Every structure is written in structure tokens, then in C-alpha cells.
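Q: no sequence on this one, just coordinates:
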């Protein structure tokens, strides 16, 4: 059995495919995994392959097929600078900013030029001819893969790290997409407050209009049709707004951890898909020993979230407030009082990504060090630019009591399935919903709702205290542990693997 995984190389999309490859070989070691993507993900594919082979006796190493053409983010960065995509998706979600973002979204979801798109399609077609896969699992954002599979009538399905809400919004009864579910990038909570419904309706209508009328997308579609034998362009927005009747879409989400939605029949709710990774002890024994000292807050805002110094100072001040509150509470409750059931002094590890070319630091004499000098000097707080283990391994270390993350799908689900409450600081248009989910599900807080996409100590400090130490903290921990146990009963990666094999005719889900 040969399974081809066709996916963008950006980690947010590729991570669930790395987990899927492992789950397929765990289900059946005879499954051969072929991974078609771009150069940046090659190292991760190799590591995932090695881990899968070690974990599943008899499994063969995965075969990586590097595609021609630019990767998704590379293409997006090369789009005409007049469009300013990067600026649009990080602006505060005011009415006109959201309208600007919605106008640009179709181009962001299809960043390649016509010639680049064709080069990728031709490269993928060669891989298909070489591998002759029994089935192809295609990334929902990998439009060249969707287009090739549809045009050549290949046996395929779509796999996505996105949510049930994303794929089912337009199918909701009574037009729920307009008045109930927050439009992408709106920053509205769920359910949409009455006062926000008019704006939400406008956002949804604008999103639909621009998805149908974007000039750059239409130009790519015309070139693809002309030069690829009459092929119809298939995009992410197409499979959301007009899913083919025979297309099965696997979603790394489940109803219990999403907004309440009616799930269409073409969607398979797999549940959170978590990639198996080596433990912290195996990768970084020193960090493992440090984590074991006591309850830990893990701050990691993703690979692409760059924090300028003024915002880093706000974060540092929020951390200082939390540590002071923890010390005061420990003195009041007794020195041996545990935080989240974990004995020891509260500590923080903060993965801080600075903008390219930044000249400021966090060492002795810096402004950030000035805020947290005592905790940094005592090794109670660590500020690092990289963490060797995977974030999910840190969360599973057993002592993390709060995840502070950016609200990416992987980060949100990593914390949830680890049974850890979270504070979400969404910096981008597609992350706001996860902050709202944390509150709706009762497993965390939205940490920058007043100041998004940035954060301030005045808002964030009390929220960190609430989630880690406040009177609602035990209920949040109990609720997220309940959801984690539910997800563990039928792991999303195993459900997705069974669905892929069922679709290929090799097994039953």
C-alpha cells in the first residue's frame, strides 16, 4: 500500500501530515509513505520517518519528493509589495482593517503566480506517475495538489488542521454563518454579540464576493485551464464554499472541542491530530531536570510571531505580576501548597522570537532583564530563542500548568490534549477563533482581547493570574483534563489513518 502525502512545507500545515504518516505505519507497518512537499520541511520529514521506523518494527523509511517551485510562504513574500499582505493580517480588527484583510485573503490563500503554480502541478504530476500511489492525502491549502488530483481523477481525500467551523460555516441552518459564527478575522467572540451581527454579515458577504471575484486568482485559473489541458483551478475557498459531492475531507478537530456546529456529511471529524515526538528527557535532559523543579508556565507564540522590545517588556511585566502573585499566595496558603497539583516554586520558560535585525537583548543590563532581574538571575525564569524538544513534548513533561500560545491550531490542540489550561494571544486573523474557543470551552482565557494583536501587562497580567492561580483555575484544569481524556479515547491521528486506508480500500474506519 502506497500513500502519497501532498502538503505545503509550512509547519502549521505539515505537522498533521507528519503525524498521519506515523499513524499509518503504526496501523500497518507495510504502508509505504511518500511525502511530496518543498525543501524547508525535508528535515522534519526525515526525523518523523526515523521515529516512525523505530516505533513500528518492519516499517520502511519514508520517501521525500521535493517539488519544484516556491513554497507557500516564499511565494506569499514575493507577491507585489503594493498588496502588503503581511501588514493586513496583523492589523487590529477594526471594521475597515477587516474589510481590507478580506479583500486580500484569496490572494494570500493562493500566493503563486500562474507560472509558479503550473511548475508545481507538473512536478507533482511527475511524482504521481513515479509513485503510483493507492491514495493521496492532500493539504487543504495546497491548491496545486487539489487541482492535479481533481483534474486527473485520482483517488484522493483532503486532510486539514483547520476546524469543523471553517469547513461547515456555510452549511449551518438558518444562515448561522451570518449571525452566529464569527467571521474570520473579525475578532468577535462566539456567539456573535447582537451589536456585532450587522458587521459580521458584511464581513461574510465580502469574503464570499472576493473569493469569487479576485482578479489575481481568476488570472491563475485562466492560465491553468489554458496550459493544463482544461484543468479547473481548485482552491481552499472552493472546497469550503463548493465542495465536490464525492470529496471526503478529514478535519483535525471534533465537535466537543469546537464551536457548536452542524457537521455536513462530507466531513470526517478526526479529533486533534498530535504528532508523536521524543520526550524532553530524551532530547534535552538538562531542560527536563529544570522542568521537574516545579509548576511551569510555557510561553511559546509560534515560529513566525516576532515580538518587538516594547511588547516584550509588557510580557515581562505580566510575568513579573504572575510570579509575585504566586509568591504571595504560597506565603498565605503555606510553603508546601502546590500549583495545579504540582509542588514547588512557580517558574516560567519563555520562547522569545525577536524581529530580524533586532539589536536589543534580554541579558544583564537589558530593559527586559531589568523587569525580571531577580527571577532571571535565580533561574526561575528562562528566556530562550529556541527550545530543542517539540512544544508538545514540553507540554507533556508533567509540570506545565499553563500554555501561553498564539492560537494556532497545532498549539491550541497540543495544550488541550495535554490537559493544560491556556492563555491565547492571537496575533493574526486566523487565530482569533481559538482564543474564543478557549473561553467557550472553559479551558483558558483570551489574553489580549482589548489590545490585539499586541499584548499589554495591564490586560495580560491579571489573566495569567486568573488561569494559573485564580478561583476558576481548578475548574479550568478539570475541564481541559476531561476533554484531553475524551480525545485520548480515539486519537485523531489514528482516526485519520483508518479513514485514509478505508478510502483506499485497505481497511475500515
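A: Okay, I see it. Small disclaimer: the values here were computed from a predicted structure and weren't measured.
Q: From here on, just use CA atoms for contacts and neighbour counts.
A: Noted.
Q: Against residue 506, how distant is the residue positioned nearest the centre of the chain?
A: Nearest to the mean C-alpha position of the chain, counting by CA atoms, centre = their mean, stands residue 409 at 2.8 Å. Relative to residue 506, residue 409 is positioned 30 Å away (CA to CA, to the nearest Å).
Q: Check residue 360 too.
A: Counting by CA to CA, the gap from residue 360 to residue 506 is 56 Å.
Q: Residue 355 now?
A: The gap separating residue 355 from residue 506 is 48 Å, by CA to CA.
Q: repeat for residue 190
A: Noted for residue 190: a distance of 40 Å to residue 506, by CA to CA.
Q: repeat for residue 303
A: In terms of CA to CA, residue 303 sits 37 Å off from residue 506.
Q: Compare residue 190 and residue 506 (neighbour count), which wins?
A: Using other CA atoms under 10 Å, the more surrounded residue of residue 190 and residue 506 is residue 190, with 16 against 13.
Q: doesn't residue 439 make contact with the more buried one?
A: No - using CA atoms under 8 Å, residue 190 is not in contact with residue 439, being 9.2 Å away.
Q: let's bring in a second one:
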């Protein structure tokens, strides 16, 4: 329906495809419906993605400047990356918090966003749950907002979870052994005490000072649950049954993965023909953040070689990492490597893709299940461990024994077990049905357009 809303709507995205893509898909759906005066504020690197939205009323892009290198995971230096993907989950959690905490590190983007809000006077803001600047801007200009999250809902409501619930980023199951309960308590305690470290105290003081200078309510705005407490709506791209049972407010809507109309892109005819010609394909894609080593790349090639004769392997490997490959004439014939695919969603939707081998990111995990694909997961960092353990407990995936390495025998064992046991596919297809019934992007658009702020 054309003209469903004439009041400005402002999307605000953090750096990184993981949180930006969902917002882009929702903004595109609103434009498709004829919603007028849509804005999308993000780092300059997102400009091309937004400006190519050419459906309906379109979306106007507003630049918040260049990405803050210290904040964006894709631009962290190698030392910070190593700290994030290290064996200690506690230390990885600490690294992420230290590099993403507070408003002070993004002062320039904050003021750009504030000026934009003053100019366009949005009736509603929609922003991701890890955005450090959107909440204080919404407070400053008294703009109601919708919170967007690709993570498990417990990530948002950790302060309200029952006693003994697995702490986020631990990758612990709901039903823990005694040793796991001890580690969970240790992790939670250190996570709380971390904010007493001089580095964190300095960041807290800077954030408090920034909030005070803006004459904003410090107590409310700096509360750990501030974003969820004051949100008008919370959109979470998961479904219950994957997440463990927790109490949640009525304003939380579990809508599953947000998938655009498919095919998403004009397909690569050669790739489409290759998928059509191979009745059983293992798709390997490890997100935009993963930085594989030469040993890991060679081990994954060996995994493909050992699957030859039974399964083909499609591997999306960034061009900047392809120099780590063996010589091209030494690659197994069942392996196809692409530096880029027109649409990962189109690949996952193909009926010949039988298994998704991925890093456990929130989007990858839920998108794979949306298309009924069982998975093998090699968790990359923090929240990936949480998706991985819920995948195991939901019967849709297996996790490699040691994510710090690529053990050829272990990976082959996990892939073979998932492919040979129809229960994994059946459970994945069950959650495909649940996600589609949850509504996805259509539900997100309906909920936003039904906001009292737009009446």
C-alpha cells in the first residue's frame, strides 16, 4: 500500500554486516510498501548498499563518517583479532567489551547523528542492539525507538535470566555439569568485576561525562538494560525452541531470520549450473570477520578432498585469503571456491545444498535454519559459542571439538554424522517452518508501521 507512513523513519546501523544487513532488509521492505521519508544512517562504508535500494520509495543514506577502526570488528588489528578468537572465552568476552563500550570513542558519529535527527525530526528510530550512539541521541531528542537484535534474546536480557542460566558468550548449555556451573559462576563474577579495572573505569567516566554534558538522565541511560527498558519494540531474529526458556517482556517479538524476497540477486549462471549438477553440496562460509591461517586453509582443502566421490563442496573464501591455498591444480575436483557469491541466501535456498559449515554467527545460524539446512559449526568468537550450543541442544547441528584448530578427522566426522543422520535435517526443517510462521521481514515491517509513533 502506498504512503503507509509520511512521518520520517530513521534506521541507524553500527559497523559490520552482522548487524547492518537485517536493518537494510527491513528498510527495503518498508520502501517496497511505499513508506515515504525513509532514512538510513551508517558509516560511509554502507553507502553503496543503501543507495542501490531501488524499490518503491527508496531509502536515503546519511553518512556518519568513516568507520571507527577500534570499534568495527572487521577492521580490528591482528593482535585484537587474536584476543577475540583465543581459547579463553572469558578473555575474548573482555576484549569485545573493552573495544565496544561507551559513547566517547564515537563522538564525531554521535554529533553527526544528533544533527541529522534535529534536521529530519524522525517519528521513530530503528537501531541495532550494539549501537553505542543511537540510544543517547534518541534520549536527547525524545524519539521513540525500535531495537533490532540478531543475537539470542538472552543476550539482551541477561540481567533478568534465572539463577544458574548460562552467561552469554560462555557457550555453556542450559543443563550444566558441576564443573560447568562453577565456570559459569566464575565467568559471571569476572564479567561484573571487569568494570572495576582502570581501563574500564576510565571508559565509564568518559561515558558518564558525555551523558552529563548532554544533560541526559545518567542513572537511566547508563543502566545495563537501558536499551531494552526504554524501547517501544524489540525485534529479535530468532525463535523460541532454539533459545532456552527465559522470561521476556511483551514488547519482544521473536520473528526469525529476516529474509528478503528471493532470488536476492541476478544469479551467477555458471554457479547455478554447478549447484544443479551436484546432488549433495556442503557449503562452507565463515562470515566476513574470520581470518584463516595457511594451516587452516590447507586442512579445509583436505576435508573437501576426503569428501570427494560423495559430496561436492562450495567454499566462499575471500580473495585476500586465497593466497593461502595450495596450487590451483592441486585442489580436489569436487571443490569450488568463490571469493564472492551474488547472494549467500540464494545458495542456502538451493535444494542441493545439504549442509552449512559455518562460524556460528547469529545471522548465518538462523539463515541456514530458515532454509532447513543442518549445520556443523566452528565457533569464531563470543556469541558464536552461544548459537553453537543451542544448535546442538536443538538437534540441528554439531560443533567441532576444538574451534582453535581445523582437525580434519573431527570435521569429517561431524559432517558425515550430520549428513548421514536424517534427524538433523528433520529438526532443521522443523525450525524452518517455525521461522517462516514467525513472519520475518514482513512481521518486522508490520510491527514498525503499527507503532503508535506513526499514528
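A: That came through, no problem. Please read these numbers as outputs of a predicted model, since none were measured by experiment.
Q: need the contact list for residue 231 of the first structure.
A: If you count contacts by CA atoms under 8 Å, 6 or more residues apart in numbering, residue 231 of the first structure has them with 147-148, 151, 224-225.
Q: actually residue 389 of the first structure, not the one I wrote
A: 278-280, 283-284.
Q: since we're on residue 368 of the first structure, how many residues are nearby?
A: 23.
Q: Following the chain past the helix or strand where it lies, name the next helix or strand.
A: Per DSSP states H and E, residue 368 of the first structure falls inside helix 367-377. The helix or strand immediately downstream of helix 367-377 of the first structure is strand 381-384, counting by DSSP H and E.
Q: Identify the residue range in the second structure corresponding to that following strand.
A: Using TM-score structural alignment, strand 381-384 of the first structure corresponds to residues 335-338 of the second structure.
Q: how about the helices in the stretch 401-509 of the first structure?
A: Per DSSP state H, counting those that start in this stretch, the stretch 401-509 of the first structure carries helices over the ranges 409-417, 432-440, 457-468, 473-489, 492-504.
Q: Also the stretch 51-200 of the second structure?
A: Remark: helices assigned in the stretch 51-200 of the second structure by DSSP H, counting those that start in this stretch are 78-84, 89-100, 107-120, 134-140, 153-156, 178-193, 198-213.
Q: Now do the fourth one: which elements does it pack against?
A: Other helices and strands packing on helix 134-140 of the second structure, by 3 or more CA pairs under 8 Å, 6 or more residues apart in numbering; DSSP states H and E, are helix 107-120.
Q: And the helix it packs on against the first structure, how far off on average?
A: Mean deviation of helix 107-120 of the second structure relative to the first structure after superposition (mean CA distance after the TM-score superposition for the first structure): 1.4 Å.
Q: so that helix matches what in the first structure?
A: Mapped onto the first structure using TM-score structural alignment, helix 107-120 of the second structure spans residues 118-131.
Q: follow-up on the earlier one: residue 42 of the second structure is nearest to which of the helices of the stretch 51-200 of the second structure?
A: Shortest distance between residue 42 of the second structure and the helices of the stretch 51-200 of the second structure, using CA to CA, is found for helix 107-120: 8.9 Å.
Q: Remind me what that closest one packs against, helices and strands.
A: helix 134-140.
Q: Return the distance of the helix it packs on from the chain's centre.
A: 23 Å (CA atoms, centre = their mean, to the nearest Å).
Q: That helix: average distance to aligned residues in the first structure?
A: Counting by mean CA distance after the TM-score superposition for the first structure, helix 134-140 of the second structure comes out at 1.3 Å.
Q: Quick one: the residues in the first structure that that helix pairs up with.
A: Going by TM-score structural alignment: helix 134-140 of the second structure matches residues 145-151.
Q: For that stretch, could you pull out the residues that count as buried?
A: For stretch 145-151 of the first structure, the buried set under the neighbour-count rule, 16 or more other CA atoms under 10 Å, comprises 145-151.
Q: Save the residues you listed as TSV, and put in distance to residue 237 of the first structure too.
A: Formatted as TSV, these follow (distance: CA to CA, whole Å):
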residue	distance to residue 237 of the first structure
145	14
146	11
147	13
148	16
149	16
150	15
151	17
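Q: Just name the closest of these to residue 483 of the first structure, please.
A: residue 146 (32.9 Å).
Q: who's in contact with the closest one?
A: 138-140, 234-235.
Q: of all these, which comes closest to residue 431 of the first structure?
A: residue 140 (17.2 Å).
Q: Look at the residue in the second structure sticking out farthest from the centre and tell me its secondary structure.
A: The centre of the second structure is farthest from one residue, residue 329, which by CA atoms, centre = their mean lies 35.7 Å away. Three-state assignment for residue 329 of the second structure (DSSP: H, G, I helix; E, B strand; the rest coil): helix.
Q: State the distance from it to residue 201 of the second structure.
A: The spacing between residue 329 of the second structure and residue 201 of the second structure, counted by CA to CA, is 55 Å.
Q: Could you do residue 278 of the second structure as well?
A: 56 Å.
Q: Residue 41 of the first structure maps to what in the second structure?
A: Per TM-score structural alignment, residue 41 of the first structure is aligned with residue 46.
Q: distance of that match from residue 285 of the second structure?
A: Distance from residue 46 of the second structure to residue 285 of the second structure, counting by CA to CA: 21 Å.
Q: more neighbours, those two?
A: In this view residue 46 of the second structure and residue 285 are compared by other CA under 10 Å, and residue 46 has more residues nearby, 25 against 18.
Q: Could you confirm the more buried one falls within a helix?
A: Yes - the assignment for residue 46 of the second structure by three-state DSSP puts it in a helix.
Q: And residue 262 of the second structure, which helix or strand is it part of?
A: When elements are assigned from DSSP H and E, residue 262 of the second structure belongs to no helix and no strand.
Q: tell me the contacts of it?
A: By CA under 8 Å, 6+ apart, the neighbours of residue 262 of the second structure are 345-346.
Q: let's see it at 7 Å
A: Going by CA atoms under 7 Å, 6 or more residues apart in numbering, residue 262 of the second structure touches residue 346.
Q: Could you do residue 155 of the second structure as well?
A: Contacts of residue 155 of the second structure (CA under 7 Å, 6+ apart): residue 168.
Q: That concludes my questions; thank you for your assistance.
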